[in-house]
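J.: 3D, please:
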Amino acid sequence: MALRWRIAALVAAATCAVAAAVGVLVHHASRDRELSQARDTARTTLDRAALIYARTGGVQGSGAVMDAPGLPGGLRRLVERGHQGTQFTGGPGGPAMWAARPAPDGQVLSVHVDMNTPMRDIGALDTNIVLAGLVTTAVVLPLGVVTAERMSRRLRTAAATARRIAAGDLDARISADPRPHDEIAEISGAVDSMAAALQERLRGEQRFTADVAHELRTPLMGLVTAAELLPPGEAAGYVRDRVRVLSTLVEDLLEISRLDAGAEEADLSPCPLGPVLEEAIARTGLFAQLLTPGDDDGDRTADAGSGATVCTDPRRLERIVANLVVNAHRHGREPVEVTVAADGRTVTVRDHGSGFPDDLLEKGPQRFRTGVRERGRGHGLGLTIAVGQARVIGAALEFGNAPNGGAVATLRLPEGPVDRPIHD
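T.: The predicted model follows:
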């Protein structure tokens, strides 16, 4: 059950409970008052009748009777023991208050006060209290629903903002408007403060990464030049290879820093998808089959001129596909296939290795983490860059594993205008 309905039900239950408690208290207070008044009236009448009986020897005109047949048995036994008393009865004759005392000649002198009217008034009062409780509940319940809905809406807003922050949107805030000073406002303020602190910390880390990569660039260029001047040999080749890896790592770090800072902007233009994919594969220097919807047997490579025209940034699209192909070769097994779906906007890169690790499928790529050992070695930056570049061009990059084995990366390009001329 939703929180607002729980609160509304609680308000309704509390209202009914209060109305019932008030009704019971009023009922008993009214009944006790009427009984007390009737008891006093009966006693007064009985005392007056006793005086008349003592002076005249009779009770005519006093309102009392001798040995009344309707006298309650308990009250009669009390009088027979020589005591005076009163008793309320609700017998067939209707509610009544009896008062009795012993007469000098051994008889029982009693007074009967009819209480039909007071008890009827109390019954009417009970009915009015019930109606008032129902009306109060009918009025309070909508107010409780409205109040609970406002509280629930604020909580849902806080939860949605927290989910956005968890998804990476550190600019998300619950509200910039003044809020009531209550517990929900404290939660909202705490979430906003947490997001601001997390954003500032992340920006500091991004600045540090960018500064380190930038400062390494100049000495690294000198190192690259020095490595090229080394005489041929096995050691020189190893040094050149390590320098090249280090240079690639620094460039990747700089690219990630720009992506994290939001400094990258896409230069969108209509372009044929097939040639862009072929160029991306060629850049890697690795083999990958490029397949299109016409390749029904999956064994023929696609024609370079085939495929739809898409509106995207070709340089960034090449970067994404190249990183996916390199990742497939480095961490998976051949054959590596790049497939264009029938819609002309979905590109799939698949290898036939052990597949992506569960941690990557659950949380997405994380820099400097390559997953399980079977996926090979690397810096874990290629997929991170691919995801960032896909976000820049408005595409969605999804990761999964094929049922029969192998990692599958699916790039879904957005729909866009393609009416501008294409310049080759």
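
J.: from here on, contacts and neighbour counts on C-alpha atoms
T.: Fine.

J.: what about Ala99, which helix or strand?
T.: For Ala99, the element it lies in under DSSP states H and E is strand 96-102.

J.: ok, now Arg153?
T.: Under the assignment here (DSSP H and E), Arg153 is part of helix 116-166.

J.: Now do that helix against strand 96-102, angle only.
T.: Using axes from the mean of the first three to the mean of the last three CA atoms, to 10 degrees, the direction of helix 116-166 lies 130 degrees away from that of strand 96-102.

J.: Quick one: list the elements packing against helix 116-166.
T.: Using 3 or more CA pairs under 8 Å, 6 or more residues apart in numbering; DSSP states H and E as the contact criterion, the neighbours of helix 116-166 among helices and strands are helix 3-56, helix 183-228.

J.: could the ones you listed be laid out in TSV, adding distance to Ile281?
T.: TSV is the format used below for those (distance: least, CA to CA, whole Å):
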stretch	distance to Ile281
helix 3-56	54
helix 183-228	26
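
J.: So which of those helices is nearest Asp171?
T.: When the helices and strands packed on helix 116-166 are ranked by distance to Asp171, counting by CA to CA, first place goes to helix 183-228 at 7.6 Å.

J.: And stretch 24-38, what's buried?
T.: By neighbour count, with 16 or more other CA atoms under 10 Å as the criterion, the buried positions of stretch 24-38 are 26-27, 30-31, 34-35, 38.

J.: residue closest to the middle of the chain?
T.: Ala159 (4.9 Å; CA atoms, centre = their mean).

J.: Please generate a structure for the following sequence too, so the two can be compared:
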Amino acid sequence: MRPVLPQWSGTLAVKAAVFITVMCCALAAMLGVLVHVSVTNQTVGEARDLALSRLTDATTAFEAGDTLGWGAGVDPPGLPKALRTLALAGERGTMVADHRGRPTMWAAGPVDGGRVLAVGVDYAQSARTIEALDSAILWSSGLAIGVTLLIGAFAVTRVTRRLHATARVARRISAGDLDARVDDPRSKQPALPQDEVAAVAVALDTMAASLQGKLLSEQRFTADVAHELRTPLTGLHAAAELLPPGRPTELVRDRVAALRTLTEDLLEISRLDTGRERLELDDEALGALAGRVVRASGTDTEVSIVRDTRVETDRRRLERVLGNLVSNAHRHGRVPVVLTVDGAVVAVRDHGDGYPEYLVAHGPQRFRTEGGAKGHGLGLTIAVGQADVLGAALTFANAADGGAVATLTLPQTPPAGARLPDGAA
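T.: Have a look, this model is predicted:
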């Protein structure tokens, strides 16, 4: 099972912001350390040189018996113990330590008699300089990170906005809107540098145009074939009616009727594919309409009215949807077949082997059946198309205890563009 992450955790903008922030912090820290070390070394070096210079002058004065300069003394009380030990060992050295509440740069060296000569130089100004530098590094780094993050967020947001627009168009195309196009502005201006987002947008638009062209070509082909078949089938049907009674005549008439039904189904699908179907609305009682559909089907179908209601719908199209569902249940399922009306929800259930997995997952597909079932897959395809025209939702599922269930949920309000009955408000 894949882990469920927060929605924000996968966005490109957040990832880019985190990356920019981390890189800016790392760069600011590296530069801050380099500047701090460089300036500190320079400041400490200057103070050390000054202290050693004064120690040399004090040593010369001590050896000549002259008065020691300011800040110099023999075995001064504030001299750090480590530096005193170093001087007693015969070495000269320096050390920064607090003396009377102020930072002091000490320089010490040995003199005769096992004593230590030391000089203290005020280090407070140098320490304040380093502290001010550290403070400046911190606020300037914070400012630089903030400005960089804002600029980066602006740049990334422009890219993600275009990506989201491309994704929305892709979803519209997946939903069947082949007229949708990204029309990325950058792709229309060859003078501008073309980035990857523009390339994806152009590829998606090209794919949509190609799919639309192929689909329209197939739709025209289907409609043309159906129209061309209609005329000879009419003549064939008339000729079959003139044949003498008998078993061969019955077979011919049966096959002609099946071919005419297939042709009419293809014509209906071609009309649905054009998307130009319009509703003729009437006020209908669902319970009574379901009863008429079952009686017209001539099948042994049980009608269960849980909660009857009246809806504004196209009676002919709704009867077509329910009729196809009932016919499909009897053809591919097993009795009992039950048509249930529960408010604006109508369900048709059989007790057969259920729908194939592909149909439950992706919906019916033309001329596709499985498991040796007979048919062309057009009945459910027409039902889905007519349900879309009605603005209804038609779903397919398999019951837990066996059998296929088709559920039609009618809209509470008529779809846009529907024609209301005469006299309706």
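
J.: Just give the TM-score of the two.
T.: Both chains were compared after superposition, and using TM-score structural alignment, normalised by the length of structure 1 their TM-score is 0.79; 402 aligned residues with a CA RMSD of 3.6 Å.

J.: Tell me roughly how far the strand holding Ala99 of structure 1 lies from structure 2 on average.
T.: On the superposed models, the aligned residues of structure 2 are on average 5.7 Å from strand 96-102 of structure 1, with distances taken as mean CA distance after the TM-score superposition for structure 1.

J.: with structure 2 superposed, average distance for the following helix or strand past that strand?
T.: In the C-terminal direction, the helix or strand that comes right after strand 96-102 of structure 1 (DSSP H and E) is strand 108-114. Following the fit onto structure 2, the mean deviation recorded for strand 108-114 of structure 1 is 4.9 Å by mean CA distance after the TM-score superposition for structure 1.

J.: Which secondary structure elements does strand 108-114 of structure 1 sit against?
T.: Under the contact criterion of 3+ CA pairs under 8 Å, 6+ apart, strand 108-114 of structure 1 touches helix 3-56, strand 64-66, helix 73-80, strand 96-102.

J.: Distance to Val340 of structure 1 for these - can I get that in JSON lines?
T.: As requested, these are arranged in JSON lines below (distance: least, CA to CA, whole Å):
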{"stretch": "helix 3-56", "distance to Val340 of structure 1": "47"}
{"stretch": "strand 64-66", "distance to Val340 of structure 1": "111"}
{"stretch": "helix 73-80", "distance to Val340 of structure 1": "102"}
{"stretch": "strand 96-102", "distance to Val340 of structure 1": "97"}
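
J.: what's the strand holding Ala99 of structure 1 in contact with?
T.: Judged by CA atoms under 8 Å, 6 or more residues apart in numbering, the contacts made with strand 96-102 of structure 1 from elsewhere in the structure are 35, 38-39, 42-43, 46, 71, 75-76, 79-80, 82-90, 108-116.

J.: Which members of those are classed as buried?
T.: Neighbour counting over those (16+ other CA under 10 Å) leaves 35, 38-39, 42-43, 46, 71, 75-76, 79-80, 84-88, 108-115 as the buried ones.

J.: what residues are up against the counterpart of Leu125 of structure 1 in structure 2?
T.: If you follow Leu125 of structure 1 across to structure 2 using TM-score structural alignment, you land on Leu133. With contact taken as CA under 8 Å, 6+ apart, Leu133 of structure 2 is in contact with His36.

J.: roughly how far apart are Leu133 of structure 2 and Gly73 of structure 2?
T.: Leu133 of structure 2 sits 33 Å away from Gly73 of structure 2 when distances are taken as CA to CA, to the nearest Å.

J.: Using the three-state scheme, assign the counterpart of Glu415 of structure 1 in structure 2.
T.: The pairwise alignment with structure 2 assigns Glu415 of structure 1 to Gln412, based on TM-score structural alignment. The three-state label given to Gln412 of structure 2 by DSSP: H, G, I helix; E, B strand; the rest coil is coil.

J.: Equivalent analysis for Val303 of structure 2, please.
T.: strand.

J.: What's the local residue count around Ala263 of structure 1?
T.: Ala263 of structure 1: 10 surrounding residues under other CA atoms under 10 Å.

J.: from what I can see, it looks like it's in a strand, true?
T.: No: the assignment for Ala263 of structure 1 (three-state DSSP) gives coil, which keeps it out of a strand.
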